[in-house]
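Novice: model this:
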Amino acid sequence: MTAFRELTLADAPAAAAIEAVLFAGDSPWSEAAFRSEIGAPYTFYLGAFDGANMLGYAGLAVLGPRDDPEFEVHTIGVAPAQQGRGLGRALMDQMMHTADLLDGPVYLEVRVDNAAAIALYEDFGFFTAGVRKNYYQASGMDAYTMTRPRKSERTAEQ
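Specialist: Sure thing, here's the model as predicted:
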């Protein structure tokens, strides 16, 4: 049974191990990078677990003033053997719920060739706002910058 919980510093090695497989050609985050982000006061990192085994992870930064925040998806990844089971969607749902509670817009970058991730983000109300050329340093791949308007703006449009 899959359980979701907030990550602790002790989860950094498992997250880095998944990251190394998923982003091998694009400078994956190290264990130290995960420790830094998980321990930061402005981030929310969560994971999907089967017992002690991490299946996936996601990280959201809370930026700006408390009464008018904005959010940035720092990372999201699901172990290759676990993909296609809805774990990425469940992790995104948790992060977007947090953003909606505080009524802030959300931003992210995604490789232009990652059709599955782009489709997932679009399902959550993101749209492409621009392109960052050579965003992924190791491969030189471009990234789309995607934006999800705050809940009050999405609700007003309906």
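Novice: C-alpha from now on. contacts and neighbour counts both.
Specialist: OK.
Novice: how about the helices in this protein?
Specialist: For the chain, the helices defined by DSSP state H cover 12-22, 31-39, 87-101, 115-123, 151-157.
Novice: output those helices in a markdown table, with distance to residue 135 and mean neighbour count appended to each entry.
Specialist: Formatted as a markdown table, the helices of the chain follow (distance: least, CA to CA, whole Å; neighbours: other CA atoms under 10 Å):
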| stretch | distance to residue 135 | mean neighbour count |
| --- | --- | --- |
| helix 12-22 | 17 | 19 |
| helix 31-39 | 18 | 18 |
| helix 87-101 | 22 | 18 |
| helix 115-123 | 16 | 14 |
| helix 151-157 | 28 | 11 |
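Novice: is it possible to get TSV of these that adds distance to residue 109?
Specialist: Listed next are the helices of the chain as TSV, based on distance: least, CA to CA, whole Å:
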stretch	distance to residue 109
helix 12-22	16
helix 31-39	17
helix 87-101	14
helix 115-123	10
helix 151-157	20
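Novice: residue 145: which of these is closest?
Specialist: helix 115-123 (10.5 Å; CA to CA).
Novice: and the angle from the closest one to helix 87-101?
Specialist: Relative orientation of helix 115-123 versus helix 87-101 (axes from the mean of the first three to the mean of the last three CA atoms, to 10 degrees): 30 degrees.
Novice: residues making contact with helix 115-123?
Specialist: 89, 110, 127 (CA atoms under 8 Å, 6 or more residues apart in numbering).
Novice: now stretch 31-47
Specialist: Contacting residues not belonging to stretch 31-47 are listed as 4-9, 12-13, 15-16, 54-63, 91 [CA under 8 Å, 6+ apart].
Novice: and this one, so I can compare the two:
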Amino acid sequence: MKIDLASLSLLPMQPADVDEVVAIEQAVYSHPWSRGNFVDSLKLGYDAWQVRNPEGVLLGYFVQMPVVDETHLLTIAVLAQAQKQGIARLLLNHLLERARAMGMDSILLEVRVSNQRAISVYEAFGFALVGRRKAYYQVSPTEREDALMLRYILDRSAA
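Specialist: Model prediction:
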């Protein structure tokens, strides 16, 4: 699937989009968010965005939760067939724009220590390691995995 980034649309996520979002979430994550997680996030007013191609196909999304002066990136994903074409960068740039518009100073996220591909994307984008959460992610009923905490400091002058 070849993607023309200029042709894509960034749109607020709506309740009607949740089934499509969950399909991507389940396809790309070993321990995906549930449908209820997305429904609750929208009900609580979290900032949730999606990217679609001109044919209306959902290619990716993110959900962030603003807390005082920092926003927490809760989930972000790109359709497997559309990965490695700049969509994650497009979503992250939109996340930065949204966070700045909300007056945030930084963005915090957690990522599995085993998810080297995502860690590389975040670090190349400018996120820095700030900590580690022991046994944060469930791997199996008896096994857990640490999370790395990454932070992006927003340059308020870029707003």
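Novice: TM-score for this pair?
Specialist: Scored against TM-score structural alignment, normalised by the length of structure 1, the superposed chains reach a TM-score of 0.84; 147 aligned residues with a CA RMSD of 1.8 Å.
Novice: from residue 19 of structure 2, how far off is residue 107 of structure 2?
Specialist: Counting by CA to CA, to the nearest Å, the separation of residue 107 of structure 2 from residue 19 of structure 2 is 27 Å.
Novice: try residue 27 of structure 2
Specialist: Distance from residue 27 of structure 2 to residue 19 of structure 2, by CA to CA: 12 Å.
Novice: go on, residue 62 of structure 2?
Specialist: Distance from residue 62 of structure 2 to residue 19 of structure 2, by CA to CA: 14 Å.
Novice: could you do residue 87 of structure 2 as well?
Specialist: With CA to CA as the criterion, residue 87 of structure 2 and residue 19 of structure 2 are 20 Å apart.
Novice: contacts only, for residue 131 of structure 1.
Specialist: Counting by CA under 8 Å, 6+ apart, the residues that residue 131 of structure 1 touches are 142-145.
Novice: looking at those residues, which are in strands?
Specialist: 142-145 (DSSP state E).
Novice: out of those residues, which end up buried?
Specialist: Among those, those classed as buried by 16 or more other CA atoms under 10 Å are 142-145.
Novice: select, from these, the two members most distant in space.
Specialist: 142 and 145 (9.7 Å).
Novice: shared neighbours, those two?
Specialist: 131-132.
Novice: what residues does residue 57 of structure 2 make contact with?
Specialist: Contacts of residue 57 of structure 2 by CA under 8 Å, 6+ apart: none found.
Novice: that one matches what in structure 1?
Specialist: Counting by TM-score structural alignment, residue 57 of structure 2 lines up with residue 53 in structure 1.
Novice: surely residue 108 of structure 1 meets residue 74?
Specialist: Yes. Counting by CA atoms under 8 Å, residue 108 of structure 1 touches residue 74, with 7.1 Å between them.
Novice: higher neighbour count, the two?
Specialist: Taking other CA atoms under 10 Å, residue 108 of structure 1 and residue 74 do not tie; residue 108 has more neighbours (19 against 16).
Novice: ok, and the closest non-adjacent residue to residue 76 of structure 1?
Specialist: Of all residues not flanking residue 76 of structure 1 in the chain, residue 58 sits nearest, at 4.1 Å (CA to CA, 6 or more residues apart in numbering).
Novice: show me what contacts that neighbour?
Specialist: Residue 58 of structure 1 neighbours (CA under 8 Å, 6+ apart): 45-47, 73-77, 91-92, 95.
Novice: which one among the residues you listed gets closest to residue 153 of structure 1?
Specialist: Nearest to residue 153 of structure 1 out of the contacts of residue 58 of structure 1 is residue 95 (CA to CA; 17.8 Å).
Novice: now that closest one: how far from residue 125 of structure 1?
Specialist: For residue 95 of structure 1 relative to residue 125 of structure 1 (CA to CA), the value is 13 Å.
Novice: list the contacts for the nearest residue in space to residue 69 of structure 1 that is not next to it in sequence?
Specialist: Among residues not flanking residue 69 of structure 1 along the chain, residue 104 sits closest, at 5.3 Å (CA to CA, 6+ apart). By CA under 8 Å, 6+ apart, the contact list for residue 104 of structure 1 reads 68-71, 149-151.
Novice: recalculate using a threshold of 10 Å.
Specialist: 62-64, 66-72, 96, 98, 148-153 (CA atoms under 10 Å, 6 or more residues apart in numbering).
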